[in-house]
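>>> Task: produce atomic coordinates for the following.
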Amino acid sequence: MLFRLVLISLVIFANLNDVDTKEYRKEYYASGVLKAEGWVNNDNKEGFWKFYNENKTLAKQGHYTNNKQENYWYFYTQKGTLEKEGHYKNGDKTGWWLFYTSDGKINHKCQLAYNVKNGYCLKYKNEKLSSAEKYKNGKKIKEWFSFAGFKKENNLSDLR
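Reported below is the predicted structural model:
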């Protein structure tokens, strides 16, 4: 019985030493303006973070996993308007990314893999589709200026 009690106590004590040290942290510019805020676990960024420009506008926001950008992120201009948004996986840009004009209209959206264009890129003018491009490992391999030509040569299910 005593042995069992000592063993249970050791297991509990060992688990207490492995407890994560999760805390909410704020970082500041030398001027004293808030630069970033979010969760840290064992000195690694974890969970939701926000970053600010020195003029106090939001610069970017999104999630971290083990100090790497993960899931959906938003990026803003110095004036605070949306500049781009998209997915990260294990710190790399992946999937569809949307890019905006300075007045907040969609400029283009592209499929990315490992931080480079890889797949389709759709370009817009005055919020209307103006052309489509196809990329492989960051290099443009084809461009279309009509939806009919694009549709004829491509499988539209690839746009998901």
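>>> make it CA atoms for all contacts and neighbour counts henceforth
OK.
>>> Okay, buried residues for whatever helix or strand residue 141 lives in please.
Assigned by DSSP states H and E, residue 141 belongs to strand 139-144. By neighbour count with 16 or more other CA atoms under 10 Å, strand 139-144 contains the buried residues 143-144.
>>> what's it packed up against?
Using 3 or more CA pairs under 8 Å, 6 or more residues apart in numbering; DSSP states H and E, the elements in contact with strand 139-144 are strand 128-136.
>>> And the contacts of the strand it packs on?
117-124, 140-147, 150 (CA atoms under 8 Å, 6 or more residues apart in numbering).
>>> Could you pick out the buried ones from these?
Counted by 16+ other CA under 10 Å, those give 117-124, 143-144, 150 as buried.
>>> want to throw those residues into a markdown table with distance to residue 45 and secondary structure?
What follows is the buried ones among the contacts of strand 128-136, written out as a markdown table (distance: CA to CA, whole Å; DSSP: H, G, I helix; E, B strand; the rest coil):
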| residue | distance to residue 45 | secondary structure |
| --- | --- | --- |
| 117 | 27 | strand |
| 118 | 28 | strand |
| 119 | 31 | strand |
| 120 | 32 | strand |
| 121 | 31 | strand |
| 122 | 33 | strand |
| 123 | 34 | strand |
| 124 | 36 | strand |
| 143 | 40 | strand |
| 144 | 42 | strand |
| 150 | 42 | helix |
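>>> Please give the structure of this sequence too, so both can be compared:
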Amino acid sequence: MFPKLFFMVTLFLFLGNPSEENGEYQRDYYPTGKLKSEGWLKNNAKTAYWKYYHPNGKVSEEGHYQSNRRVDYWKFYTVNSKPLQEGHYKNGKMNDWWLFFDAQGKIDHKCQLKNGEKNGYCLKYKNEKLASAEKYTNGKKIKEWYSFSSFTKENNVSDLR
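Next comes the predicted model:
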């Protein structure tokens, strides 16, 4: 008995208590009783990993929070579990590359965003093939190209990273 108790106490002290680090695990439910959302609250602010659900029980979105702001990589899904969009958040705003999907769950376009606006390149696809490229500054379209050769004549391909 004593060795098992000693082992458990040592393990707890060594690994720490995850609930102390992340706060309290929160679950919210729809009036139907189905799970609506779940994740960590620390000082009444969303933190760490959160998952949201459609009323049919399928995942609607998932990602991380830091002090009630979305951060890092997030994924969004349709009510039928098809990908809808996914990308990076920084300080609660969409940033960097984002993927947007069509109704079949195939990539429709991917865009560079800054503070929630298109800012950089946006690549548009048709039947999973690159159809055109657009360039945006502060949400306004500057130009669109329909061939890779015309695009590369005017742009640095390394900017697509």
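>>> picking up where we left off before, direction-wise, compare the strand holding residue 141 of the first structure with strand 128-136 and give the angle.
Between the axes of strand 139-144 of the first structure and strand 128-136, defined by axes from the mean of the first three to the mean of the last three CA atoms, to 10 degrees, the angle is 140 degrees.
>>> Next, the mean deviation of strand 139-144 of the first structure compared to the second structure.
Once the two are superposed, strand 139-144 of the first structure sits an average of 0.4 Å from its aligned residues in the second structure (mean CA distance after the TM-score superposition for the first structure).
>>> Which residues are in contact with the most centrally placed residue in the first structure?
Nearest to the mean C-alpha position of the first structure, counting by CA atoms, centre = their mean, stands residue 73 at 3.4 Å. Residues near residue 73 of the first structure by CA under 8 Å, 6+ apart: 60-63, 85-88.
>>> element containing it?
Following DSSP H and E, one finds residue 73 of the first structure within strand 68-76.
>>> what does residue 111 of the first structure give?
Going by DSSP H and E, residue 111 of the first structure is in strand 106-113.
>>> in stretch 85-103 of the second structure, what's buried?
85-90, 92-101.
>>> same question, stretch 72-85 of the second structure
Buried, per 16+ other CA under 10 Å, within stretch 72-85 of the second structure: 72-79, 82-85.
>>> Now tabulate these in TSV and tack on distance to residue 105 of the second structure.
Shown next, in TSV, are the buried residues of stretch 72-85 of the second structure (distance: CA to CA, whole Å):
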residue	distance to residue 105 of the second structure
72	22
73	18
74	16
75	13
76	11
77	9
78	9
79	12
82	5
83	5
84	7
85	9
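>>> Quick check: the two most widely separated of those?
Greatest spatial distance among the buried residues of stretch 72-85 of the second structure (CA to CA): 72 and 79, at 23.1 Å.
>>> Compare the contacts of residue 73 of the first structure with the second structure and list the overlap.
Of the contacts of residue 73 of the first structure, the ones still in contact in the second structure (both residues aligned by TM-score structural alignment, their matches' CA atoms under 8 Å) are 60-63, 85-88.
>>> Return the closest of those with respect to residue 6 of the first structure.
Closest to residue 6 of the first structure, out of all of those and judged by CA to CA, is residue 63, at 41.5 Å.
>>> Helix or strand: which one has the closest one?
strand 58-65.
>>> quick one: residue 73 of the second structure and residue 92 of the second structure, what's the gap?
11 Å (CA to CA, to the nearest Å).
>>> need the contact list for residue 40 of the second structure.
Counted by CA under 8 Å, 6+ apart, residue 40 of the second structure has contacts 22-26, 46-50.
>>> Which of those residues are retained in the first structure?
The contacts of residue 40 of the second structure retained in the first structure, by both residues aligned by TM-score structural alignment, their matches' CA under 8 Å: 23-26, 46-50.
>>> Show the buried residues in those residues.
Buried subset of these (neighbour count, 16+ other CA under 10 Å): 23-24, 46-50.
>>> now the residues you listed in TSV, with secondary structure and distance to residue 31 of the second structure?
TSV is the format used below for those (DSSP: H, G, I helix; E, B strand; the rest coil; distance: CA to CA, whole Å):
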residue	secondary structure	distance to residue 31 of the second structure
23	coil	26
24	strand	22
46	strand	22
47	strand	25
48	strand	26
49	strand	24
50	strand	20
